[in-house]
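K.L.:
just need the structure, nothing else, for what follows:
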Amino acid sequence: MVNIAVSTLGLSYSAPEGPGMLTTAKYKDVSWDFRKSDTKEYTHCFHNYPAMMIPQVVRKLLERYGVHDGWLLDPYCGTGTSLVEASIFGMNAVGCDINPLVRLIATAKTTPVSLDKLDGHIEVLQDKLTRFRLDRNGLPSTNIPHILNMDYWFSNDVAKQLSMIREHILSVKDAVARNFLWVAFSETVRECSYTKNGEFKLVRMAPDKLESHNPDVFGTFRGKLARNRDGLAAYIKRRQDVNVLVTDANTANDETPRPPKSFDLVITSPPYGDSPTTVAYGQFSRLSAEWIGLPNPRKVDRLSMGGTRKDGYLPDSPVSPAIEEIRIADRKRARQVELFYFDLRQSIRTVTSVTSDEATVCYVVGNRRVKGVTLPTDEFVAFTFGELGFSHEETVVRNIPNKRMPSVNSPSNVTGKTDTTMREESIVVCQRRE
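P.N.:
All right, here's what the predicted structure looks like:
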């Protein structure tokens, strides 16, 4: 394979010659950083989550490539940032994710609801919490759910208070209102647990912090409800009359979500890499998912890309030299990386099978490091779409000032060995050739 050196605006990289060759500039544009922008507008305020794509990036892509009344696909929708923005813009949208907690959040963020009815449910619950707080006899008895290692992650008082809220939410028959309440509850669970602040993996706070840890569970929950209710009200005013569907379809396994017609636009931010050494979405979600009673809360990371597949051959591509360099240091780690890109390639193939003849795809990706080796994911994405009949339009590099990311991670998968995480990400834009 012949490599062609490309240099634009001070950035240099190698682009493979062939069907996926990068044909236009890769350049850095600080206008995509949105450093001072409010990333918590509308229902984007609902729930913290690791490495969330900020709404301003999606909004700008929709302004450039959106199709009013058309269909948008996000095969890794997470908590639904792209779905919220699509519904405000006026596009129907389908989002896919294997994580049941984020599907619940994305559904709650994009579902129109009668605010009067929702306020009624909130008022009933608020009154009940007030009575509990004022009752001098203490909290009434309640059924505390079975959570593995409950005592390790929650104090007894916190578990009782969470159980009171949980029992009430379970009694709410209106599914839309119940989902809204679950989202506030989910974030309350995490914030009131012994989980270390600022972590997206399950890490217990330091022993000296445990003794002083006395969260106001009811107060925290009330705050989440009020914030989310305001965000929902603002969203409903802007939401267009479109359809939004959230599904568990796994495009890496050739599971294909199909709208009434083909997708006109794809906007997504796939995982940076395998969960154990990048962003452990399953660990972040697990406690909340167990409290809510969602299925398979401990399997999310294992089901993520590169997590379950044992076989699969990755053809020569822009990441091949990097994988071979990793293989010299650690064959097992190189194989894990290879399987991640195999799954990403399979997912892209599935996505192209449901896009229209004039579709645009926008992938927001990061070039992560493993064993000190940088993996050119942006080139891999452009190359793979090129193999499947798309032309590469541009790759815009932006700084990451807003995403919830750790300052270091463990790309070598060895305890104690860390590396700095990505400070930049690339927005890869490809369009189907005529």
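
K.L.:
when you work out contacts or count neighbours from here on, use the C-alpha atoms and nothing else.
P.N.:
OK.

K.L.:
and the gap between Gln431 and Gly223?
P.N.:
As judged by Cα to Cα, to the nearest Å, Gln431 and Gly223 stand 44 Å apart.

K.L.:
more neighbours: which of these two?
P.N.:
Gln431 (20 against 14; other Cα atoms under 10 Å).

K.L.:
for the host helix or strand of that one, name the packing helices and strands.
P.N.:
For Gln431, the host element (DSSP states H and E) is strand 424-432. Judged by 3 or more Cα pairs under 8 Å, 6 or more residues apart in numbering; DSSP states H and E, strand 424-432 is in contact with strand 355-365, helix 377-387, strand 390-399.

K.L.:
and the ones you listed as a markdown table, adding distance to Gln161 and mean neighbour count?
P.N.:
Output for the helices and strands packed on strand 424-432, formatted as a markdown table (distance: least, Cα to Cα, whole Å; neighbours: other Cα atoms under 10 Å):
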| stretch | distance to Gln161 | mean neighbour count |
| --- | --- | --- |
| strand 355-365 | 40 | 22 |
| helix 377-387 | 45 | 23 |
| strand 390-399 | 41 | 22 |
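
K.L.:
now the helices for the stretch 51-200 of the chain?
P.N.:
Along the stretch 51-200 of the chain, the stretches classed as helices by DSSP state H, counting those that start in this stretch are 55-65, 81-89, 100-110, 115-134, 150-153, 156-171, 175-192.

K.L.:
to Cys362, which of those lies closest?
P.N.:
If you check each of the helices of the stretch 51-200 of the chain against Cys362 by Cα to Cα, helix 55-65 wins as the nearest, at 7.8 Å.

K.L.:
tell me what the closest one is packed against?
P.N.:
Applying 3+ Cα pairs under 8 Å, 6+ apart, one finds that helix 55-65 contacts helix 81-89, strand 263-268.

K.L.:
pull the residues that contact the shortest one.
P.N.:
Identification of contacts with strand 263-268 by Cα atoms under 8 Å, 6 or more residues apart in numbering yields 58, 61, 65-67, 70-77, 82, 354-356, 358-364.

K.L.:
report the buried residues of stretch 63-71.
P.N.:
Across stretch 63-71, burial judged by 16 or more other Cα atoms under 10 Å covers 65-67, 69-71.

K.L.:
hmm, who's touching that stretch?
P.N.:
With contact meaning Cα under 8 Å, 6+ apart, stretch 63-71 is reached by 89-94, 242, 259, 261-265, 360.

K.L.:
please give me the structure for this one as well, since I'd like to look at both together:
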Amino acid sequence: MMIPQVARRILREFRPEGRCEILLDPYMGSGTSLVEASLCGMSSVGTDLNPLARFISKVKTTRYDAMAIEREFRNIQNGLLFYSDEAVRERDFGRISNREFWYSYDVLLRLSYLSQLIRDNSADNIDFFNLALSEVVREASYTRNGEFKRFRMDKKRIATYNPDVFKMFEEKVRRNIIGLVEYKKAVTNDDVRIYGFDSTLPIPDDAVAKESVDIVLTSPPYGDSRTTVAYGQFSRWSNEWFSFEHARNLDTLLMGGGKNVSELDTKTISSELQQIKDIDCRRYCEVVSFLNDYKASIINVADTVRTGGMVCYVVGNRNVKGVQIPLDYFTAEMFEQCGFEHVTTVVRSIPNKRMPSKTSPTNIAGKKVDTMNNEYIVVMRKLN
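P.N.:
Below is the predicted model:
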């Protein structure tokens, strides 16, 4: 995800001249850019195909009544004192795929009891508490921390793993209440609109009118979800818990999932694509499929930006079969084809990203290449 400090600095340093009232994030993720827009007095529009991302963004940008939250939280905490297996009403976990592989039955019961207490003790604020629960659903599972794909703990670790589900939930709610209070004090514009449209398709005018956006601030995927960071995998626990749509097939819906392998017209990365094609044609097709979708998205996003408006894309240059793909060059090239000029590209080292620093391009033991250690903030201005 984009960190707030980066979004804040971009909005400060690359605001367009004249009007700066509307921000668009076509890959909003957890809503960082939307929050930062609200803090600096801008309206914002965000979209994401991941229902969990939309849920997180909605809660983060809502000005809840903190006193009501505190009152309902105390009621939920009181309910935790009376937990027993028999008190859990909902015991059907069929919606959770491979549930015995990822969870102990005791953890599932405790998660279900939390859901029960949230429903019983919260009305208008149910989403606020479910957001904290969504984190616990993932962290209380047998997943290994720090991985770029979903992996299970080893048997030795599982044997001693006994997460305090209720304590985890309470800590996250307390943290979120602090964040809510700080947000309400600082926000100057709460006009935030959240959608689930696909930016690789024409953007609906009733969501974002053409040439209405002053600045686009986003961090798009660096490649298709299946072969880079497994976005759908990390969302799956929570998407399944809340029965959100597309919980099990999200990765196939994201960019590159549709296998659009039509020929790609590009000067900036043509040699890199040819190198990948010479090494592995299947991987070449996967890369081209993603880039075709990415290009389509850029064309649609470009249509929403006013003359003089800015776009700021935070991208990473991934390695495929030992070949680095300069997505920053490709991003600038595609926007230039849409009537933009390149202003600058800021290089930033990645201090903490859910991505291995080295990976194997050949699956040969011991043969490693560097992955993404830098992010590139590509800044463009629309000329016409």
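
K.L.:
and the TM-score between them?
P.N.:
With the length set by TM-score structural alignment, normalised by the length of the second structure, the two chains reach a TM-score of 0.93; 377 aligned residues with a Cα RMSD of 2.0 Å.

K.L.:
nearest to Ile147 of the first structure among the contacts of stretch 63-71 of the first structure?
P.N.:
For these, the nearest to Ile147 of the first structure is Val94 (32.3 Å; Cα to Cα).

K.L.:
what do we get in the second structure for the closest one?
P.N.:
Under the alignment (TM-score structural alignment), Val94 of the first structure pairs with Val45 in the second structure.

K.L.:
got the contact list for the residue nearest to Asn239 of the second structure when sequence neighbours are not counted?
P.N.:
Sequence neighbours aside, Ala247 is the residue nearest to Asn239 of the second structure in space, at 5.1 Å (criterion: Cα to Cα, 6 or more residues apart in numbering). By Cα under 8 Å, 6+ apart, the contact list for Ala247 of the second structure reads 232, 235-236, 239-240.

K.L.:
distance check, the alignment partner in the first structure of Ala247 of the second structure against Met52 of the first structure.
P.N.:
When the first structure is aligned by TM-score structural alignment, the residue opposite Ala247 of the second structure is Pro297. Plainly put, Pro297 of the first structure is 20 Å away from Met52 of the first structure if you go by Cα to Cα.

K.L.:
counting neighbours, what do you get for Gly316 of the second structure?
P.N.:
When neighbours are counted by other Cα under 10 Å, Gly316 of the second structure registers 25.

K.L.:
what does it correspond to in the first structure?
P.N.:
Counting by TM-score structural alignment, Gly316 of the second structure lines up with Gly366 in the first structure.

K.L.:
swap in Lys172 of the second structure?
P.N.:
Looks like Lys172 of the second structure aligns to Lys224 there (TM-score structural alignment).

K.L.:
and its match, that's in a helix?
P.N.:
Yes: the assignment for Lys224 of the first structure is a helix, going by DSSP: H, G, I helix; E, B strand; the rest coil.

K.L.:
excluding chain neighbours, what is closest to it?
P.N.:
Using Cα to Cα, 6+ apart, the nearest residue to Lys224 of the first structure is Ala184, at 5.2 Å.

K.L.:
number of nearby residues for that neighbour?
P.N.:
Ala184 of the first structure has 23 neighbours, counted by other Cα under 10 Å.

K.L.:
distance of the counterpart of it in the second structure relative to Ser112 of the second structure?
P.N.:
Matched by TM-score structural alignment, Ala184 of the first structure corresponds to Ala132 in the second structure. From Ala132 of the second structure across to Ser112 of the second structure, the span is 14 Å (Cα to Cα).

K.L.:
can you check Leu264 of the second structure too?
P.N.:
Using Cα to Cα, Leu264 of the second structure is found at 48 Å from Ser112 of the second structure.

K.L.:
of these two, who's got more company?
P.N.:
Taking other Cα under 10 Å, Leu264 of the second structure and Ser112 do not tie; Ser112 has more neighbours (20 against 14).

K.L.:
hmm, back to that, so can I have CSV of the helices of the stretch 51-200 of the first structure showing distance to Thr418 of the first structure?
P.N.:
Compiled in CSV, these are given as follows (distance: least, Cα to Cα, whole Å):
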stretch, distance to Thr418 of the first structure
helix 55-65, 29
helix 81-89, 30
helix 100-110, 28
helix 115-134, 44
helix 150-153, 26
helix 156-171, 34
helix 175-192, 25
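
K.L.:
contact partners for Val370 of the first structure?
P.N.:
Neighbours of Val370 of the first structure in contact, by Cα under 8 Å, 6+ apart: 326, 411-412.

K.L.:
so which of those residues hold up in the second structure?
P.N.:
Checking these against the second structure (both residues aligned by TM-score structural alignment, their matches' Cα atoms under 8 Å), the contacts still present are 326, 411.

K.L.:
among the contacts of Val370 of the first structure, the buried ones, what's the ChimeraX command?
P.N.:
To isolate the buried members of the contacts of Val370 of the first structure in ChimeraX, using 16+ other Cα under 10 Å:
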select :326,411,412
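
K.L.:
what comes up buried for stretch 251-271 of the first structure?
P.N.:
By 16+ other Cα under 10 Å, the buried positions in stretch 251-271 of the first structure come out as 251-252, 254, 256-257, 259, 262-271.

K.L.:
chain center to stretch 319-331 of the first structure: distance?
P.N.:
28 Å (Cα atoms, centre = their mean, to the nearest Å).

K.L.:
and the contacts of that stretch?
P.N.:
Outside stretch 319-331 of the first structure, the residues that touch it by Cα under 8 Å, 6+ apart are 333-335, 337-338, 370-371, 373-377, 379-380.

K.L.:
please repeat the previous calculation with a cut-off of 10 Å.
P.N.:
314, 332-338, 341, 369-381, 412 (Cα atoms under 10 Å, 6 or more residues apart in numbering).
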